Structure formats: structure tokens, C-alpha cells
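Participant: here is a sequence together with a model predicted from it:
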Amino acid sequence: MGSQLVHLISLSEKHPDPAMRRALEQCLLDLRLTVDSMDAQDESLAVLLARYRHRLQPVLERQGMSLHWDVWDPEVLGESGCLPRGTMAREIMAVVQEAISNVLQHAQAHEVWISLAATAQTDTSSVFVHACLSIEDDGKGLAQTVGQETGTESFTGMGLLNMRRRAHAIGGKLEIQPRIGGGTKITITW
């Protein structure tokens, strides 16, 4: 399947259709991420994010987008606590993937920011550190993209609703808001 997608992408270079090429690249990225996730049953969020960056960076570059990456990992820094692993990490990654998919398909963005930072809140009853992960873009913004007011659930498709469900499933919170300077900011905290 992957080789067929690569072949279709090369054919699209001979007969340029930017929308088709973006769709094919998105399919190939999704396929690669699916294959990556087969081996990632108990890996930490930091490892999953690093693997995702490796797959995402070339796609963004081909589309003329810049990726700004600022991901904190307490284990690498020798700090106490650890980032989520297993099911919780995979649910967070599904939110990230859906957010980036929306950027690639709808935002007409030039820049994307992915950042992960510890929150000031501490809770000794949790195995995992509390953190905030944000995905931002400088695109046309969510309300303009779907022609609706932000904050409503009447958007076309199920992506935003699924992101909210995933955040809720891990006991987290998802916020979707306009980004200062234009675009959209999606934040998941746990």
C-alpha cells in the first residue's frame, strides 16, 4: 500500500493537482504512523512524539511549512516524574495527529508549532507528570475554515469531537481557540 501511494505521488508530479498531492501525502503519513504505532505499545509520549516528528517534518517541508518544535521530557533532563506511556500516550498522540491533519487539509498555514511543557500543578497521586501539549498554526483559523463559530460542535466531520473524547478519556482537558496572530491553537492538558 505504501509503495502504491509513493507511486501515485510521483504520478501527481507529472500532472500537478495540489489538492490530490496533499491528500496522497496525508494518506502516506497516516499509513507510516499506523505502522509505527504497531511497535509502540508501551513507549513514552516523548518517544512517540519524536517518531511523529521524524515522519511529519518532510511532509511539512514539501508543503512549504515550517515546524517549530519545543518538547520537554523530564526523564531526559533528569527531573522527577515521567510522561505518559501506553494507552494514555497513544490517546494524546491521536489528538496531535488529528490536529496536524486538520492543519494540512484546511488551514493553509505556513508555520506549525508543537510544544510540550510541564504545568505548575503538582499531584503526587499521579504516576505521570502534569503537562500541557499545544499545537498551533498560523493558518486562516478554525472559524474561517469551517464557516462556523468556534466552540460549537456543529463542525463538519468528527475530528474535533473525537479529540475532545480522547482528552476526556485520559482525564485531560482540550481547548480549541484562535491563536494570537492568526490561526488556531489546540491545547491538551493532563
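Facilitator: Nice, thanks for sending it over.

Participant: switch to C-alpha atoms for all contacts and neighbour counts from now on
Facilitator: Noted.

Participant: contacts for stretch 72-92?
Facilitator: With contacts defined as Cα atoms under 8 Å, 6 or more residues apart in numbering, stretch 72-92 is touched by 40-46, 48, 115-118, 127-129, 166-167, 170, 188.

Participant: which of the residues you listed are buried, as a PyMOL select command?
Facilitator: Selecting only the buried entries of the contacts of stretch 72-92 in PyMOL, with 16 or more other Cα atoms under 10 Å as the criterion:
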select buried, resi 40+43+44+45+46+48+116+117+118+128+129+166+167+188
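
Participant: among the contacts of stretch 72-92, which lie within helices?
Facilitator: Among those, the members falling in helices (DSSP state H) are L45, A46, L48, R166, A167.

Participant: now those in a markdown table, with distance to P74?
Facilitator: Formatted as a markdown table, the ones in helices among the contacts of stretch 72-92 follow (distance: Cα to Cα, whole Å):
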| residue | distance to P74 |
| --- | --- |
| L45 | 11 |
| A46 | 9 |
| L48 | 15 |
| R166 | 23 |
| A167 | 21 |
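
Participant: the strands in the protein, which residues?
Facilitator: 66-71, 111-118, 131-137, 173-178, 184-189 (DSSP state E).

Participant: wait, which of these is closest to L11?
Facilitator: For L11, the closest of the strands of the chain is strand 66-71, at 25.4 Å, according to Cα to Cα.

Participant: that closest one: how far from the chain's middle?
Facilitator: Between the centre of strand 66-71 and the centre of its host chain there is 12 Å, according to Cα atoms, centre = their mean, to the nearest Å.

Participant: check it against this one:
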Amino acid sequence: LLAAIGWLIAGDYARAQQGLAQMNQQLADRVQQKEAELRESFVRLADLERARAVAAERARILRDMHDGVGTHLTSAIRQLQSGLAAPGAVEQTLRDSLDQLKLSIDALTMEEGDVAGLLGGLRFRLAPRLEAAGLALHWQVDQLPAWPEGRTEAMRHVQYIVFEAISNVLQHSGATAIAIRATHEAASETTPAGVIVLRVQDNGRGCPAPSERNGLRGMRTRARAIHADLVVGPYGDGTSGCEVMLRLPLTPPPLALSAR
């Protein structure tokens, strides 16, 4: 009797072990299947994210082309249609359009946060025009820290603002010299990590009158978009010359608190 009971118990144990092994195998198969499904989902999500990034970059490039190249081409067409514009003025507008196109291409490979490199690219593109216009270039770009907010779109905003400031000197100032300076100012209560300060200065006839400052609207809009301060005012003794100053805080802006 004891042998029979032992045999029954052993049989039940063997069957239980077999059932447990089958359950473990089924569970392992399901886990493996779910892991494969998760990997496929991650791959699809990564593909979608890359597609979104590409679409966003294309949209940004098209927007830059419209705001920069398109605006200058439209201005050139209007100048020609009016019959009143001097050939030199139309030429300057077309050159601005071409430079904007080249800078849009440069923006594709700009290193994020490298403001000194951005300025170097502008110098490379615009130095021949400055020389051809008889403008002596004074260049002072100190060693600058990386700009924490300097992602691709923010760098493009800075590039546009500095380009527009230089273009205004070329077209409207009557200057014989232009200075481009970049410094790192020490920390303060409002900027605990300091600030990068960019200056475009000329010795021309002075800053334009408020009624002639339509071009500054886009510069101010872009400065606000990157939480930077843009100041336009007299340079030198205040009777001649103009300075465009852009301040880039190295401390990220505080997050807005949700309304209670």
C-alpha cells in the first residue's frame, strides 16, 4: 500500500513538474514575443521621431528662406518696379538675398552653442562685401563659453540679428569702419552665470530715426524668442555712429509658473 501511494505521489509530482515546465516555457515564449513587439515599437517610435525632426528642420529652413531670402528678393522686385531705385541699392538688396541663402546653408552645420564659430562664419561670408564697400573691419571676439540655449533655431536667430545689423551698416550708415565685438561679461544678480555680449558698431551718420527702423522689428522679435536683450543706440561721442548690442544670458530663463 505504501508503495502504491508513493507511486501515485511520484506520478503526480512528475506531472506537476511537467506542467510547470510547460507553463514556464509558455511564459518565456510570451515574454520573448512581447520583447520583440516592444523592440519593434521602439524602432517605429525612433523612425517617427527622426521623421518629425527632419520635417521640423525642413520647416525651419523654409521659414528662414521666406523671412530672409524671400523678403530681400521681394524688396528687389519692388525697387525695380518703382523705377526710382538706384542700381547700387538694388545690387545691395540682391547681395543680401544671396548672403542670406549662403547663411541658411551654413546654419545646417553650425555647432550648437558655439557663438564664436557662428561669428566666424559671418566674417567669412561678409568680409569681401565689407572690403568692397570700403569698410575697415575691426574684429574682437574673445574666447566665449558655450551658450546653453544655443540650439539650432536659437543660433539661427543670432545669426540673422548680427547679419541684419551688418547689412544695415552696409546699406544705410555711410560708415567707413565697422567693429564686431564679442565678450563674456561676469556674473551678476540677474545673470548668475554671466552673459555673452555681441556688438556691431559703426562710425556712420548715426542710428536711423524711429520711422526708419522697420528692419529692427524682426530683430527684436528674434531676440525675444531667445530671451536675449537687444539694444540699439548711439556709439562713440553720441553725435555719429550706431551700436547694435545683443546680450545672451548664460543662465536658462526661469520656467513660467502655472496660474493657480
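Facilitator: Perfect, I can see it now. Just so it is clear, the model here is predicted, and its values are computed rather than measured.

Participant: so can I have JSON lines of the strands of structure 1 showing distance to D36 of structure 1?
Facilitator: Shown next, in JSON lines, are the strands of structure 1 (distance: least, Cα to Cα, whole Å):
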{"stretch": "strand 66-71", "distance to D36 of structure 1": "20"}
{"stretch": "strand 111-118", "distance to D36 of structure 1": "20"}
{"stretch": "strand 131-137", "distance to D36 of structure 1": "21"}
{"stretch": "strand 173-178", "distance to D36 of structure 1": "25"}
{"stretch": "strand 184-189", "distance to D36 of structure 1": "22"}
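
Participant: which ones are touching the residue nearest the centre of structure 1?
Facilitator: By Cα atoms, centre = their mean, structure 1 has its centre lying nearest to V96, at 2.3 Å. Neighbouring residues of V96 of structure 1 by Cα under 8 Å, 6+ apart: I135.

Participant: check R32 of structure 1 too.
Facilitator: G2, R55 are the contacts of R32 of structure 1 under Cα under 8 Å, 6+ apart.

Participant: aligned to it, what sits in structure 2?
Facilitator: By TM-score structural alignment, R32 of structure 1 lines up with K102 in structure 2.

Participant: its match and R156 of structure 2, how far apart?
Facilitator: 12 Å (Cα to Cα, to the nearest Å).

Participant: what of S167 of structure 2?
Facilitator: 16 Å.

Participant: repeat that for M23 of structure 2.
Facilitator: M23 of structure 2 sits 59 Å away from R156 of structure 2, going by Cα to Cα.

Participant: more neighbours: which of those two?
Facilitator: R156 (22 against 12; other Cα atoms under 10 Å).

Participant: give the closest residue to W69 of structure 1 in space, chain neighbours not counted.
Facilitator: Leaving aside its sequence neighbours, W69 of structure 1 sits nearest to I114 (Cα to Cα, 6 or more residues apart in numbering; 5.2 Å).

Participant: got it, and Q177 of structure 1?
Facilitator: Nearest to Q177 of structure 1 is K185, by Cα to Cα, 6+ apart, at 5.4 Å.

Participant: in structure 2, what sits opposite that neighbour in the alignment?
Facilitator: Under the alignment (TM-score structural alignment), K185 of structure 1 maps onto E243 of structure 2.

Participant: does its match touch V232 like I think?
Facilitator: Yes: using Cα atoms under 8 Å, E243 of structure 2 is in contact with V232, at 5.7 Å.

Participant: report back the residue of structure 1 that's furthest from centre.
Facilitator: Farthest-out residue of structure 1 from its mean C-alpha position, per Cα atoms, centre = their mean: K14, at 30.3 Å.

Participant: what do E243 and V232 of structure 2 both touch?
Facilitator: C207.

Participant: which one of these two is surrounded by more residues?
Facilitator: More crowded of E243 of structure 2 and V232, by other Cα under 10 Å: E243, with 23 against 17.

Participant: give the contact list for that one.
Facilitator: R199, V200, Q201, D202, C207, V231, V232, G233, P234, Y235 are the contacts of E243 of structure 2 under Cα under 8 Å, 6+ apart.

Participant: among these, which one is most surrounded by other residues?
Facilitator: D202 leads the contacts of E243 of structure 2 on contacts (other Cα under 10 Å) with 31 neighbours.

Participant: residue contacts, the residue mapped onto that one from structure 1?
Facilitator: Aligning on TM-score structural alignment places D202 of structure 2 opposite D137 in structure 1. Residues counted as contacts of D137 of structure 1 (Cα under 8 Å, 6+ apart) are V103, A107, A109, H110, E111, V112, W113, R179, G182, G183, T184, K185.

Participant: from those, which is closest to T122 of structure 1?
Facilitator: Nearest to T122 of structure 1 among the contacts of D137 of structure 1 is K185, at 24.2 Å by Cα to Cα.

Participant: can you give me the distance of the nearest residue to S75 of structure 2 once chain neighbours are set aside to Q171 of structure 2?
Facilitator: Leaving aside its sequence neighbours, S75 of structure 2 sits nearest to T93 (Cα to Cα, 6+ apart; 7.2 Å). To Q171 of structure 2, T93 of structure 2 is 9 Å away according to Cα to Cα.

Participant: more neighbours: those two, which one.
Facilitator: Between T93 of structure 2 and Q171, counted using other Cα under 10 Å, the more crowded position is T93 (23 against 15).
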